[in-house]
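A.B. asks: structure, please.
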Amino acid sequence: MKRIFKNIGPATLVAAAFIGPGTITICTITGASFGYTLLWAMVLSMLATIILQEMAARLGLITGKGLSDIVRNQISSKPIKIGMIVLMISAIFVGNAAYEAGNISGGVIGLEVLSGTAWYQPLLVGCCAFALLMVGNYKVLERVLIALVVLMGISFIAVAIAIKPNYSAVLEGLFKPSFQEDQLLLILGLIGTTVVPYNLFLHASLVKEKWNNHTDLKYVRWDTIISVILGGMVSMAIIIAASGLQGQDINSPADLARSLEPVYGSFSTTIFAIGIIAAGITSAITAPLAAAYVVQGCLGWNRDLRNWRFRMVWMLVLGTGVLFASIGFKPIQVITFAQVANGLLLPIMAVILLWLVNTNILDTYKNNIFLNIMALAVVLVTLFLGGKTIASVAGIL
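C.D. replies: The predicted structure follows:
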């Protein structure tokens, strides 16, 4: 057990990425709107995350390459290869730019709660993320993000326990799925905020920073399982804590902060602000980092966090996020849109991943029948939800 926890690492950055402002916002709205009834969607999201992230991490460990490197090397047809590279770069850049705007907006929510609205707040959050990324040291990033995630998690888990929820109702929400038309976007948002597409690329690249031997696969798996479960528990705790707001409108940062009142009372606003600033910064680091890894692999650059081309990519994504967070959109709307965009992008990335883990590059580490069935189920569910959402938005349903 001691050895397992010593090897916890890369997947904590995955958890740091999905426990961001999007998670806090979507989970709070879910709890306030529907109580415990959508907890099952978080269980589904956790299972899907573990399945997909394990496959991505396994690819990274066994091949020693990132997902985009592998895709580029696996396709022999030049036109198809170029098309796939354009698709990956475009999808990840657009998705990460939207996600980054949500991350920056989340940090801004915290600053607004503490000091009121100011034009420079998106830039301030962006500068914090910029400084940490410029360090260019994986171990420093890992430790900072773990500390920030722990800071966020403790508060919401404490609240979820303190409000003394109806545990039978919680269990029913966890294991008795319900599905109504007006819950569709929230369900997709819960999946999109947990199974983050760019995390697949990030995880495959980061395992190489910690492990090099095939025999370390068991630690990679434990790292993934433990980190995702702990992250999912935090998300569920936010939903449970927010159930106390049921029937109330969530329109402003102060509305979100009310979910912490059962434990922190008059200090709830300050604690919430600190937590969501931490959430914004953690995710504001991982989204640009993942985009840079994708472009690096697609274009065949050398793997180096301090490479100027690598830095230019994450600077572009970070700058885009700051720009969109600064031009007047309401933070909660930006965050919600980012999560739905992630949910729509996920099936594309899941299909690419499923194809890769069944190629000969993994030799004896290829997917078995059970893993393929589980992964295919995840793809089908995300395709169904994504299709329903597009149809709903288009006014077809």
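
A.B. asks: C-alpha only now, for contacts and for neighbours.
C.D. replies: Will do.

A.B. asks: got a list of what Leu111 touches?
C.D. replies: By C-alpha atoms under 8 Å, 6 or more residues apart in numbering, the residues touching Leu111 are 117, 121, 273, 277.

A.B. asks: what do you get if the cut-off is 10 Å, keeping everything else the same?
C.D. replies: Residues near Leu111 by C-alpha atoms under 10 Å, 6 or more residues apart in numbering: 105, 117-118, 121-122, 124-125, 253, 270, 273-274, 276-277.

A.B. asks: ok, Val150 next?
C.D. replies: 16, 230-231, 234, 275, 278.

A.B. asks: my guess is Gly20 contacts Gly192, does it?
C.D. replies: No. In this structure, Gly20 is not within contact of Gly192 by C-alpha atoms under 10 Å, at 11.8 Å.

A.B. asks: more neighbours, those two?
C.D. replies: Comparing Gly20 with Gly192 by other C-alpha atoms under 10 Å, the one with more neighbours is Gly20, at 31 against 27.

A.B. asks: ok, and for the host helix or strand of Leu376, which residues are buried?
C.D. replies: Taking DSSP states H and E as the definition, Leu376 sits inside helix 369-393. Under the neighbour-count criterion of 16 or more other C-alpha atoms under 10 Å, helix 369-393 has 371-372, 375, 378-379, 382-383, 385-386, 388-389 buried.

A.B. asks: from those, which is closest to Asp223?
C.D. replies: Each of the buried residues of helix 369-393 was checked against Asp223 using C-alpha to C-alpha; the closest is Leu371, at 18.1 Å.

A.B. asks: skipping adjacent residues, who's closest to that closest one in space?
C.D. replies: Ile51 (7.7 Å; C-alpha to C-alpha, 6 or more residues apart in numbering).

A.B. asks: contacting residues for Asp216?
C.D. replies: Counting by C-alpha under 10 Å, 6+ apart, Asp216 has contacts 7, 58, 61-62, 210.

A.B. asks: ranking the residues you listed by neighbours, who comes first?
C.D. replies: Top of these by neighbour count (other C-alpha under 10 Å): Leu61, with 28 neighbours.

A.B. asks: before we go on, could you also do this sequence so I can check it against the first one:
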Amino acid sequence: MPQPDPARPLLADLLEEEEEEAAYEASEKVHVVAITGDDDGGDDKAPPFSWRKLWLFTGPGFLMSIAFLDPGNLEGDLQAGAIAGYSLLWLLMWATAMGLLIQLLSARLGVVTGRHLAELCRDEYPKWARLLLWVMAELALIGSDIQEVIGSAIAIKILSQGVLPLWSGVLITALDCFLFLFLESYGVRKLEAVFAVLIATMAVSFAWMFGETKPNGVELLVGIAVPKLSSKTIQQAVGVVGCIIMPHNVFLHSALVQSRDVDHRKGGRVQEALNYYTIESTLALIVSFVINLFVTTVFAKSFYGTPEAESIGLVNAGYYLQQKYGGGLLPILYIWAIGLLAAGQSSTITGTYAGQFIMGGFLNLRLRKWIRALITRSCAIIPTIIVALVFDTSDEMLDVLNEWLNVLQSVQIPFALIPLLCLVSKEEIMGVFRISPVTQTFAWFVAGLVILINGYLMLEFFSAEARGLVFSCIFSAFAAAYVLFIIYLVLRSITFSYWFSSTKPKDAMDLVN
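C.D. replies: Alright, predicted model coming up:
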């Protein structure tokens, strides 16, 4: 009997018939095999580096990086700059590096298995657990989506000089699901080109602001190089880290990487894809870091140490900038609004994308794309319109809502990170491409650190919001159930890994039998 290719995951051998579960149809994928230099290498070794092939692999990482630039992140940036000055730039850099590690593991899972995280969770966990994981992922997505839609609506209100109220901006933004479907029908590369334009718009807008405000270069470099943290800036520090890792983005990236046609029968091709995605994702997050740095330093230069610092939020940030710097060839208020609109529109479209993969993967739904997109958008748009109608004239209430939404997403982070780390560590899932023990240790350390930081954010928030015995009892019950589910996910991984290592089949046929 011929032995299976050791570089190919056993699970892929067993599931190769389930074409309908693929994130992309074969006709939708970008073909990257027939490139000069492919004749070199072999089944077990990646072909030589090719700039042309790197270009063909470029796209998924930049779509993933949008989550690092959404309106929620921009608000965290501007508040960190206004309240902490340049002192948290080092944390922004290292938080981005931690986010890169998590996203590379997500990409690795998708490339090696040919399936995305939501699909693998559906097979990995019992029905009650996977349904709970799906609900958590949907809640995280809805919370993120509300922030993104509100951000776009704020930008539209500014650019229309107040003619279009917040609720109308929400309705305009809701149409992005149809724009998404229209662009997707023209192919993956066309959709990626639109996102490239939106990222470039953000980069130009915030770089322009950076040039207009002229932040202190020495203080900027010191802020990046010298770690500094004080009791006065701890809340902003937690916000900086909490904004970087988005639960829905972990699910999204494992699906996006499947838009390229990779021959899973050859270990060298899989390794080649991993190499190119590592380069591409790293470049994408370097760009996102620079854009976030622009925003943080602009507000550090403009408002650090001023009376306005404590009151700045996403709603009034542009008006504060306008009061400080006035007009010009293009008033800084509108430069800010253009960047904010690009951030909001791009992140809402990727949210639609992520929602399709999450719903289809966990529930194994085979709905038409436009129906799934409509359902996904409705989940966020309906509550967002209510929010816009209620809070349209209250900047303070919108900021409070944003705090609640940040906490909502923080609650969900373990339910994306723990399944990801469990799956990417398993040999029966990943074959020879499972992560090494050293990488596992470091990845679990990063995940644990992120979970603890977000846990601190939750405790701080709920302790401030606590009102009486009833609230305390409800919060305690929720916290207990929350911790128990996290323990269950971790222990299940440890137990399953131990069982498999002691009963490991010799080949794929043993696993079938």
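
A.B. asks: any idea what the TM-score is?
C.D. replies: Aligned and superposed, the two chains score 0.89 in TM-score terms (TM-score structural alignment, normalised by the length of the first structure); 390 aligned residues with a C-alpha RMSD of 2.6 Å.

A.B. asks: pull out the buried members of the contacts of Val150 of the first structure.
C.D. replies: 16, 230-231, 234, 275, 278.

A.B. asks: kindly indicate which of those lies nearest Val159 of the first structure.
C.D. replies: Val234 (10.7 Å).

A.B. asks: contacting residues around the residue mapped onto the closest one from the second structure?
C.D. replies: Aligned against the second structure by TM-score structural alignment, Val234 of the first structure finds its counterpart in Ile291. Taking C-alpha under 10 Å, 6+ apart, we find Ile291 of the second structure in contact with 68-69, 74, 77, 199-200, 202-207, 210, 285.

A.B. asks: do the same with Gly169 of the second structure
C.D. replies: 149-157, 160, 385, 388.

A.B. asks: which of those sits closest to Gly85 of the second structure?
C.D. replies: Distances from Gly85 of the second structure to the contacts of Gly169 of the second structure, taken by C-alpha to C-alpha, are shortest for Gly151, at 23.3 Å.

A.B. asks: which bit of the second structure covers the helix holding Leu376 of the first structure?
C.D. replies: Against the second structure, helix 369-393 of the first structure falls on residues 437-461 (TM-score structural alignment).

A.B. asks: how much does that stretch stray from the first structure?
C.D. replies: After superposition onto the first structure, stretch 437-461 of the second structure sits on average 1.8 Å from its aligned residues (mean C-alpha distance after the TM-score superposition for the first structure).

A.B. asks: the stretch 351-500 of the second structure: helices as residue ranges?
C.D. replies: 369-391, 395-412, 414-424, 427-430, 437-465, 468-502 (DSSP state H, counting those that start in this stretch).

A.B. asks: tilt between the longest one and helix 437-465?
C.D. replies: What that stands for is helix 468-502 of the second structure. Helix 468-502 of the second structure runs at 170 degrees relative to helix 437-465, counting by axes from the mean of the first three to the mean of the last three C-alpha atoms, to 10 degrees.

A.B. asks: mind listing the helices for the stretch 201-350 of the second structure?
C.D. replies: According to DSSP H, counting those that start in this stretch, the helices that the stretch 201-350 of the second structure contains are 217-225, 234-244, 247-256, 267-303, 317-325, 332-363.

A.B. asks: mind checking how far the fifth one is from the chain centre?
C.D. replies: Translated: helix 317-325 of the second structure. 29 Å (C-alpha atoms, centre = their mean, to the nearest Å).

A.B. asks: same check on the last one?
C.D. replies: Per C-alpha atoms, centre = their mean, the displacement of helix 332-363 of the second structure from the mean C-alpha position of its chain is 10 Å.

A.B. asks: same check on stretch 179-198 of the second structure?
C.D. replies: 18 Å.

A.B. asks: ends of it, what's the gap?
C.D. replies: The separation between the terminal residues of stretch 179-198 of the second structure, taken as C-alpha to C-alpha, to the nearest Å, is 14 Å.

A.B. asks: buried ones in that stretch?
C.D. replies: Neighbour-count burial for stretch 179-198 of the second structure flags 180-181, 183, 188-189, 191-192, 195-196, 198 (criterion: 16+ other C-alpha under 10 Å).

A.B. asks: kindly report the same for stretch 245-261 of the first structure.
C.D. replies: 245-246, 250, 253-254, 256-261.

A.B. asks: check stretch 316-333 of the first structure too.
C.D. replies: So for stretch 316-333 of the first structure, counting by 16+ other C-alpha under 10 Å, buried means 316-326, 331-332.

A.B. asks: in JSON lines: those, plus distance to Val294 of the first structure.
C.D. replies: Listed next are these as JSON lines, based on distance: C-alpha to C-alpha, whole Å:
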{"residue": "Leu316", "distance to Val294 of the first structure": "14"}
{"residue": "Val317", "distance to Val294 of the first structure": "12"}
{"residue": "Leu318", "distance to Val294 of the first structure": "15"}
{"residue": "Gly319", "distance to Val294 of the first structure": "17"}
{"residue": "Thr320", "distance to Val294 of the first structure": "17"}
{"residue": "Gly321", "distance to Val294 of the first structure": "18"}
{"residue": "Val322", "distance to Val294 of the first structure": "21"}
{"residue": "Leu323", "distance to Val294 of the first structure": "22"}
{"residue": "Phe324", "distance to Val294 of the first structure": "22"}
{"residue": "Ala325", "distance to Val294 of the first structure": "23"}
{"residue": "Ser326", "distance to Val294 of the first structure": "26"}
{"residue": "Pro331", "distance to Val294 of the first structure": "27"}
{"residue": "Ile332", "distance to Val294 of the first structure": "28"}
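
A.B. asks: how far away is Lys324 of the second structure from Ser302 of the second structure?
C.D. replies: From Lys324 of the second structure to Ser302 of the second structure the distance is 8 Å (C-alpha to C-alpha).

A.B. asks: tell me, what's touching these two both at once?
C.D. replies: Thr213.

A.B. asks: on that earlier part again, need the max-distance pair from the contacts of Gly169 of the second structure.
C.D. replies: Top of the distance list for the contacts of Gly169 of the second structure (C-alpha to C-alpha): Ser160 and Ile385, 18.5 Å.

A.B. asks: good, we can wrap up now.
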